[in-house]
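[1] here you go, sequence then predicted model.
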Amino acid sequence: MGSIVGHVETAESGTTVVVVTWRGAGHLTDCLDALAAQDRPHRTLVVDNAADDATARLLAAHPSAPRVLRLPRNTGYAGAMSAALAEVTTPRMAWLNDDAAPGPGWLAALEDALDAAPLAAAASARLTRPDGSVQSTGVRLTADGHGADLTEPTPDVFGFCGGAALLRTDALRAVGGVPASYFCYYEDTDTAWRLRLAGWDVVSVEKAQVTHLHGASTNPGSPLFHRWNERNRLLTLLRCAPGPVAARELAKFAVLTAVLPLRGKPEAANFRLGLRAGVLAAVAARLPATLLARAAITRRSTLGRGAVWEAWAGN
């Protein structure tokens, strides 16, 4: 369990914005300043993933006096969001990366979008890089089960980008919360998929503008990034996709891994034999728990896995 610093939260209308940080002292101030400038009242909860830099001092000194949940070890983005969910008492919970700086109307735009869409459980913001290029307006589901960022404005999205999104707290809890064991990557796609199976919609909100450094705490493209990404994609398929689809994609991954020695030394990290073998070993070790989770997801679902797949995969 972690330790709580700050005021005691009581149940009320509104939103708790959850910011997960780990060694975020170099960029966290911009995030907190941007939250303090929001034109909609909210609570801020910062989950400190056992940072060993100046993060704790920065949080204690920041004028917005955010509530802080300090964890005894680094549990990644997924683990921290899962821990935060247990502390949230507001009807809405926002997910926000610590290297993201939302515009002053960000939260209001997301709240208004959910108010206008009672069948939606999540609203995804528009994330742009510092150079102005669009990183994400939401997440689509590819034909082979990848969660991929959309970069064009569209109200219909399969899922939300976990870097800046707003969720209905009760809906999130009802579908099983956040997959804490993922550590990071695919926790948003998995959550959106379970919401879809439970009959909820997800919307994209163009007016909810966020500037995102992207990768300030992790290194996209690194071997560790690919290990988490590939493992969690396969686990998400085993949890949420139709059985034949999950089996097909797992078999494709295993077969390609087996023939890699015949193809010479790959340049891309995600095609290295050792990395992929480690992914398969991790998935195999988690298979019993994953199948139990799949059964629980089935019990909570109101739509069939096939119906959701046909509606969204590759579209």
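    That came through, no problem.

[2] from here on, contacts and neighbour counts on C-alpha atoms
    Will do.

[3] for the lengthiest helix in the chain, packing partners?
    Ranked by number of residues, the top helix in the chain under DSSP state H is helix 273-300. Counting contacts by 3 or more Cα pairs under 8 Å, 6 or more residues apart in numbering; DSSP states H and E, helix 273-300 is packed against helix 223-240, helix 243-259.

[4] can you list contacts of stretch 262-269?
    Contacts to stretch 262-269, defined as Cα atoms under 8 Å, 6 or more residues apart in numbering, come from residues 221-223, 226, 272, 275.

[5] save the helices and strands packed on helix 273-300 as JSON lines, and put in distance to Ala101 and mean neighbour count too.
    Formatted as JSON lines, the helices and strands packed on helix 273-300 follow (distance: least, Cα to Cα, whole Å; neighbours: other Cα atoms under 10 Å):
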{"stretch": "helix 223-240", "distance to Ala101": "23", "mean neighbour count": "21"}
{"stretch": "helix 243-259", "distance to Ala101": "36", "mean neighbour count": "15"}
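
[6] okay if I get those as a markdown table plus distance to Leu69?
    A markdown table is the format used below for these (distance: least, Cα to Cα, whole Å):
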| stretch | distance to Leu69 |
| --- | --- |
| helix 223-240 | 24 |
| helix 243-259 | 36 |
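
[7] and those: which comes nearest Thr298?
    helix 223-240 (8.6 Å; Cα to Cα).

[8] the closest one vs helix 273-300, what angle?
    Per axes from the mean of the first three to the mean of the last three Cα atoms, to 10 degrees, the angle that helix 223-240 makes with helix 273-300 is 30 degrees.

[9] take this one as well and set it beside the first:
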Amino acid sequence: MDARTTVVVVTWRGRDRIAACLAALAAQTRPHRTIVVDNASDDGTAEVLAGQDVAGHDVEVRRLPANAGYAGALAAVRAETEFTAWLNDDALPAPDWLARMEDALDADPRAAAASARLVRPDGTTQSLGVRLTPDGHGADATAAPVFGFCGGAALLRTSLAGEVPAEYFCYYEDTVTSWRMRLAGWDVIAVPEARVEHAHGASTAIGSPAFHLWNERNRLWTLLRCAPRAVAWRQVARFAALTAMLPLRRGVPDAPNFRVGLRLRVLGQVLRRLPRPVGARAARAAVWREWAGA
């Protein structure tokens, strides 16, 4: 049977986890191609990849000259198969993961992407996909239906995936892609039976200054691209107003996203690179009403 899916695994300093991820992929019950994109790791990841026994499995390793982030690494791959899977290097898919994902998309021709069930090492559910909050954050959804797919373990129809925004570097590349799919009239589905064990945040420290910079910047970029114009600019204005008020407030949390310097960097990057909106105004308003509850 010919492979219908190209699995793209992005790794950065993944020496201690990439071998396990590839072993889980080798155990899949469906044929597939695997492309590992190494984001210029400097911890011995390249040596681990070079020593992997991939006999009988179609694995290609691409090493980037610099760290392009998750989004940049995904943007560097152009799959030629019917489906493209995104998989974190700290994810361990069950042997039937890919089969269940392909079958789900086959059964629903209106679905442009499918999101797996990500579970923590203790077996509890971390995510079935992405939901939209009233202020436009993409958050983990633990119940279906879902607004979008979680990029940690997802399957996309290659012809509908579009361009991954490399400038995002990390975070929201899945949310903005889901937005584009829904604006074009496609659905995104959750596949709870497709289980993937995920060590969340193994590559990036959740709560670090870099996390908050990318998270807040990319949220605003995504809203400016995809949400109704009034919604997007209201969120930018709220972010700017809170930033201006922080020096005057008492009891400000000691967290990076409440630091004025970091927030000014977010605003500067957002305003220097304003994205072009996608989708018709009516579609943006309809998607926002349905999924953000506003």
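    Right, received. Where do you want to start? Predicted, not measured: the structure shown is a model, and the values here were computed from it.

[10] tm score of chain vs chain?
    Overlay of the two chains. TM-score (TM-score structural alignment, normalised by the length of structure 2): 0.95; 289 aligned residues with a Cα RMSD of 1.4 Å.

[11] what's the closest of the helices and strands packed on helix 273-300 of structure 1 to Ala25 of structure 1?
    Going by Cα to Cα, the one of these nearest Ala25 of structure 1 is helix 223-240, 21.6 Å.

[12] where in structure 2 does the closest one fall?
    Helix 223-240 of structure 1 corresponds to residues 209-226 in structure 2, going by TM-score structural alignment.

[13] which stretches in the stretch 1-150 of structure 1 count as helices?
    Ranges of helices in the stretch 1-150 of structure 1, per DSSP state H, counting those that start in this stretch, are 28-36, 55-61, 76-85, 106-116.

[14] quickly compare those and say which is most buried.
    Comparing the helices of the stretch 1-150 of structure 1 by mean neighbour count (mean count of other Cα atoms under 10 Å), helix 76-85 ranks first with a mean of 22.

[15] list of residues touching that helix?
    Taking Cα under 8 Å, 6+ apart as the rule, helix 76-85 of structure 1 contacts 18, 20, 45, 47, 49, 69, 71, 93, 95, 169, 177-185, 187.

[16] repeat that for stretch 142-160 of structure 1.
    122-125, 134-141, 161, 186, 188-189, 192-193, 196, 202-206, 233, 237, 249, 312-315.

[17] now the buried members of these.
    Neighbour-count burial (16 or more other Cα atoms under 10 Å) applied to the contacts of stretch 142-160 of structure 1 gives 122-125, 134-141, 161, 186, 188-189, 192-193, 196, 202-206, 233, 237, 249, 312-313.

[18] inside strands: which ones of those residues?
    122-125, 134-136, 138-141, 202-206 (DSSP state E).

[19] among those, which one sits closest to Ala295 of structure 1?
    Nearest to Ala295 of structure 1 among those: Leu141, at 21.9 Å, using Cα to Cα.

[20] could I get the contacting residues of that closest one?
    Contact analysis of Leu141 of structure 1 by Cα under 8 Å, 6+ apart lists 147-148, 158, 312-315.

[21] what lines up with it in structure 2?
    In structure 2, Leu141 of structure 1 lands on Leu132 (TM-score structural alignment).

[22] now swap in Pro261 of structure 1 and tell me
    Per TM-score structural alignment, Pro261 of structure 1 is aligned with Pro247.

[23] which one is its match nearest to, not counting chain neighbours?
    Spatially, and ignoring its direct neighbours in sequence, Pro247 of structure 2 is nearest to Val260 (7.8 Å; Cα to Cα, 6 or more residues apart in numbering).

[24] relative to Pro209 of structure 2, how far out is that neighbour?
    The gap separating Val260 of structure 2 from Pro209 of structure 2 is 12 Å, by Cα to Cα, to the nearest Å.

[25] any common contacting residues for the two?
    Jointly contacting Val260 of structure 2 and Pro209 under the rule Cα under 8 Å, 6+ apart is no residue at all.

[26] just give me the neighbour total for Pro118 of structure 1.
    10 (other Cα atoms under 10 Å).

[27] and it, what does it touch?
    Taking Cα under 8 Å, 6+ apart as the definition, Pro118 of structure 1 has no contacts.

[28] alignment lookup: it to structure 2.
    Per TM-score structural alignment, Pro118 of structure 1 is aligned with Pro109.
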